[in-house]
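>>> Give me a 3D structure for the following:
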Amino acid sequence: MGSPTTPYLPDPRIHALGDAFYDVVEAADFPACTARFLNKRWAARVGLELDEGQWGAHFCRFEPLPDNLPDRLALKYHGHQFRVYNPEIGDGRGFLHAQLRDDRGRLLELGTKGSGQTPYSRHADGRLTLKGGVREVLATEMLEALGVNTSKSFALFETGEALERGDEPSPTRSAVLTRLSRGHIRIGTFQRLAFFEDADNIRALVRYCLENLYSESAGNDDSENALRLFDLVAEATAKLAASYLAAGFVHGVLNSDNINVTGESFDYGPWRFTPDWNPEFTAAYFDHYGLYAFGRQPEAIHWDLAQLAGCLALVTEAPGLSDVLAGWSERFEQSLVAALLWRLGVDRGDGDRELAGALIRSLATRDATIDRIFFDWRGGRDPGSETYGSEPFRALAAKLQGRERPQSHPYWSGSGPCSMHIDKVEAIWSAIADRDDWQPFNDKVTAVRLMGEAMEQDAPTA
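Coordinates of the predicted model:
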């Protein structure tokens, strides 16, 4: 079961919280299990060296992994959906499958999407469309390559069912996805406990998060523990919001039940990458008022963080929480500078904020796509193209003098950037839907990973 370099280290911890946090459920019995994506590089990092049969057994039939969780656990949570509180949600088509350590000693979790009905499915079928699974793989691969703290798509199996959906041509093909994540505790997990005024379990969940998700020792003072956790979540979510902007990414549904307290991005639905630096660009067709538009994502995440503060106010002093909330914008601005300069590939130094401002003004010209600008100017090089003749780019070039860092990876000498705009995503899906041709999908994953390799190899110093 273990890989030659990383041992398999099962470490189920969730039972310490008790059944107030989950329900035991069964996985669906699918008529087929056809592997469409297996993340073998991350499997190696968590010590899972599996043959074809084992992949199917554990990630389509969902047989328990050795010495791991014996039951499948649908987690309980509430949340604000487009700012409307919903107490009737929870894991409606997924469950926690396993907990284990990675090659850095971190506790990670394997959770499912599309694995069948649960007590929280309401009137839904508990399934995932194959297109939805393909889109999630593409999103997570691209975001990981761009340095965003994201869940990893671990396995995608086509499951041989015909599904009816109102937002896709139907019947459509079915799938089940397993994600590898840094926990599945959402802001909505705390909201559910606050809804029931369950202060004791809020305290228990705070301790669990500190010890298992942030690897910190929880002290004897529950109030201090809660404030410490809130500070950690504030820092992590500020970095998350900044990384979305630097990546040109629009999550689409930043509801409080979709915000992980680790600040890890996850649970991808109607996501898109915006071609241009357009603050009003939206991903979800149902986001009629642009609540989660590209430029409003920091505001949305800060609003969700405020909901967590309201929950923790049951167990700690409100002024301390308010101070952390008030300081979030400064943390976000610092994180945005860091994220932009990291993607640009230049080292930190004096005048970073001014350089980041010049870069944003250049992106805002929309003289080229976000991906093209970062590609052409990577390492602080001035491409000298007529495309970049406007005043904002001349100012950017001036700010970059003395910051140049030659890039060594062959990717940077290619004809152009690897992008994941909606036209490319739809073309990949059309090949699958029309001809069952998976080559464009596989080629895209390979191209994205090549870009990620280049980003990592030529990353600037912190």
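>>> Please make it C-alpha for all contacts and neighbour counts, starting now.
OK.
>>> Can you show me the strands along the stretch 101-250 of the chain?
Along the stretch 101-250 of the chain, the segments classed as strands by DSSP state E, counting those that start in this stretch run 107-113, 128-129, 152-163, 172-181, 249-250.
>>> got the ones you listed as TSV, with distance to residue 368 columns?
Output for the strands of the stretch 101-250 of the chain, formatted as TSV (distance: least, C-alpha to C-alpha, whole Å):
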stretch	distance to residue 368
strand 107-113	36
strand 128-129	34
strand 152-163	30
strand 172-181	34
strand 249-250	16
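>>> Assign a three-state SS to the closest residue to residue 355 other than its chain neighbours, would you?
Excluding its sequence neighbours, the residue lying closest to residue 355 (C-alpha to C-alpha, 6 or more residues apart in numbering) is residue 399, at 5.8 Å. Here residue 399 is recorded as helix under DSSP: H, G, I helix; E, B strand; the rest coil.
>>> Residue 399: what's it in contact with?
By C-alpha atoms under 8 Å, 6 or more residues apart in numbering, the contact set of residue 399 is 354-355, 358.
>>> Relative to residue 95, which of the strands of the stretch 101-250 of the chain is closest?
Smallest distance to residue 95 across the strands of the stretch 101-250 of the chain (C-alpha to C-alpha): 5.5 Å, for strand 107-113.
>>> Now the second one, please; I'll put the structures next to each other:
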Amino acid sequence: MNLQPQDSSYRPVRSILELRPDIGDPVKPADFPKTILRYRNDRWARAVGLEHLDGSGWLDHFGRFAPLPGNLQQPLALRYHGHQFRHYNPEIGDGRGFLFAQMRDHKDRLMDLGTKGSGTTPWSRMGDGRLTLKGGVREILATEMLEALGVETSKTFSLIETGESLERNDEPSPTRSAVMVRLSHSHIRFGTFQRIAFEENEQLMRQLVRYSLNNFYGGESAEHDAALLLHRAAEQMAKLAASYMVAGFVHGVLNTDNMNITGESFDYGPWRFTPKWDAGFTAAYFDQQGLYSFGRQPEAIHWNLGQLAVALRLICPAEPLIEALEQFAPLYQEALAEHFCWRLGVQSKGLEPDRSMIAAAEAMMRQDDIGIDRFFFDWMGGDTSEQISTSKAGTDFAQHMKTYTSSRSRGHGYWQGSEPQSMLIDEVETIWDAIADDNDWNLLQQKIRDVRTMGAALRSN
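Coordinates of the predicted model:
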């Protein structure tokens, strides 16, 4: 589950140029009045060979966007379309970000460095192309927590304050500005395929399918490469949906332009973690119908895969695409059981026993009003006989747990504490208030340390 990154050398590549010129547009970064480093992700910098950059070099590359050696000489704002709350929008693309660089990581995976808040592009529409500092801080917190909980997520790589004042409708303004760099295993979105299908560009669609299989899925091939890609994407998206649920995470904006072909979670706007196992909990105030509520996220991701299948019909018959789509539900159930057992610290007993145990756990959390983080913390490894609830739901779950074997020791110091790590909205706001009111970054830095300690405990045997 999202193993700790290892040291690697810097190995630049420029694979995206295989798809030029139709995949994106060359752009220039904004010229910021200031570049104040607020966060650098040294452990992931080591994984892509960039830990050697000193302070001025870091600011030069990730605040002023001087090209990295041997890399893209000009950033690319990628083109895509997307269903936004299930309404098709052909007027979008990278409006405040761009692909800045590509390289290999410690697993020899192709990785992209992309930006958020780096200035206007041809796809900015009426936007200013900027990012609020609060938005950047929230993305740090989301990605750190999700990584610790075993969710495949982009990594917040750098956050630099830029010295501008921004006006926003959804937070007190004027507010401080920033530019963020994220490290992702691809920036190719479902919406990228949708745009190509909209334009009926068969040649580019075939090139993009082959690019994706070559760079993200080991160069596999089949009679229908598009169906193979959809099948691989369905496998990864099923894992993502399951990991969201076990983490208690609500992304908030699961549009097709926010779906990565590798199944990696990214682009965190109105995200939240739900305090309780509440299927109707939503993250975005504007999601009034609950389309992307906690409990509907697997459905939303499956629907998005269906739109990817529609796009791939440009070069592939329907039958193998339908077959790939139909794999999502069983793959999701398998992934949910695997991830639930992993976080609980027990060995899986098989799909049907695990599903029964998970149903009992959900009932216990709902009926006994137990928070998700508290539940997993208390029951880690199943060694909690002194904490067995006397409710019917609690008794039922305890009976299930007696049949499971622990797969993780409670020896790590994290389990000796009295409180689990969480990332609920009140704590997020407290961390931001310290920054906004007093320019105090200590709470953020401490939270990152605490979350990483939890991640190490979850990875330990």
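>>> that older thread, and the contacts of residue 399 of the first structure, which of them are buried?
The neighbour-count test (16 or more other C-alpha atoms under 10 Å) marks 355, 358 as buried among these.
>>> Hmm, residue 174 of the first structure is touching residue 165, no?
No. Between residue 174 of the first structure and residue 165 there is no contact under C-alpha atoms under 8 Å: 10.9 Å.
>>> coming back round to it: for residue 457 of the first structure, find the nearest of the strands of the stretch 101-250 of the first structure.
strand 152-163 (20.3 Å).
>>> who has more neighbours, residue 174 and residue 165 of the first structure?
Ranked by neighbour count (other C-alpha atoms under 10 Å), residue 174 of the first structure and residue 165 place residue 174 first, with 23 against 11.
>>> List the residues that contact that one.
Residue 174 of the first structure touches 127-130, 158-163, counting by C-alpha under 8 Å, 6+ apart.
>>> which residue lies farthest from the center of the second structure?
Largest separation from the mean C-alpha position in the second structure: residue 390, at 37.6 Å (C-alpha atoms, centre = their mean).
>>> Buried ones in stretch 42-52 of the second structure, by neighbour count?
Going by 16+ other C-alpha under 10 Å, stretch 42-52 of the second structure has these buried residues: 43-51.
>>> any chance of these in TSV, plus secondary structure and distance to residue 8 of the second structure?
Output for those, formatted as TSV (DSSP: H, G, I helix; E, B strand; the rest coil; distance: C-alpha to C-alpha, whole Å):
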residue	secondary structure	distance to residue 8 of the second structure
43	helix	11
44	helix	10
45	helix	9
46	helix	6
47	helix	5
48	coil	6
49	coil	5
50	coil	9
51	coil	10
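>>> nearest to residue 336 of the second structure, of these?
Closest to residue 336 of the second structure, out of all of these and judged by C-alpha to C-alpha, is residue 44, at 27.2 Å.
>>> any idea what that closest one aligns with in the first structure?
Aligning on TM-score structural alignment places residue 44 of the second structure opposite residue 42 in the first structure.
>>> now do residue 87 of the second structure
Under TM-score structural alignment, residue 87 of the second structure pairs with residue 84 in the first structure.
>>> State which helix of the second structure is the longest.
When the second structure is parsed with DSSP state H, its longest helix is helix 225-247.
>>> In the first structure, point out the residues matching that one.
So helix 225-247 of the second structure sits over residues 225-247 in the first structure, by TM-score structural alignment.
>>> The matching stretch vs the second structure, average distance?
Compared with the second structure after fitting, stretch 225-247 of the first structure has a mean deviation of 0.5 Å; criterion: mean C-alpha distance after the TM-score superposition for the first structure.
>>> ok now that stretch, how far from the chain's centre?
With C-alpha atoms, centre = their mean, to the nearest Å as the basis, stretch 225-247 of the first structure stands 13 Å off its chain's centre.
>>> do the same with stretch 37-53 of the first structure
With C-alpha atoms, centre = their mean, you get 20 Å for stretch 37-53 of the first structure.
>>> For that stretch, measure first residue to last.
End-to-end distance for stretch 37-53 of the first structure: 14 Å, by C-alpha to C-alpha, to the nearest Å.
>>> how about residue 171 of the first structure, what's its partner in the second structure?
Checking TM-score structural alignment: residue 171 of the first structure goes with residue 174.
>>> Which parts of the first structure are helices?
In the first structure, the helices defined using DSSP H lie at 40-45, 52-59, 130-145, 187-195, 199-208, 222-247, 297-312, 318-326, 328-344, 352-363, 370-376, 391-400, 422-435, 439-457.
>>> I'd like those helices as a markdown table, with distance to residue 66 of the first structure appended.
Below are the helices of the first structure laid out as a markdown table (distance: least, C-alpha to C-alpha, whole Å):
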| stretch | distance to residue 66 of the first structure |
| --- | --- |
| helix 40-45 | 15 |
| helix 52-59 | 10 |
| helix 130-145 | 26 |
| helix 187-195 | 28 |
| helix 199-208 | 23 |
| helix 222-247 | 32 |
| helix 297-312 | 35 |
| helix 318-326 | 41 |
| helix 328-344 | 39 |
| helix 352-363 | 48 |
| helix 370-376 | 43 |
| helix 391-400 | 53 |
| helix 422-435 | 34 |
| helix 439-457 | 30 |
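>>> Relative to residue 16 of the first structure, which of the ones you listed is closest?
helix 199-208 (8.3 Å).
>>> And residue 355 of the second structure? What does it align with in the first structure?
Structural correspondence for residue 355 of the second structure with respect to the first structure (TM-score structural alignment): residue 353.
>>> contacting residues for the nearest residue to that match once chain neighbours are set aside?
What sits nearest to residue 353 of the first structure in space, not counting adjacent residues and going by C-alpha to C-alpha, 6+ apart, is residue 337, at 6.2 Å. Shown in contact with residue 337 of the first structure (C-alpha under 8 Å, 6+ apart): 352-353, 356.
>>> so how far is residue 329 of the first structure from residue 337 of the first structure?
12 Å.
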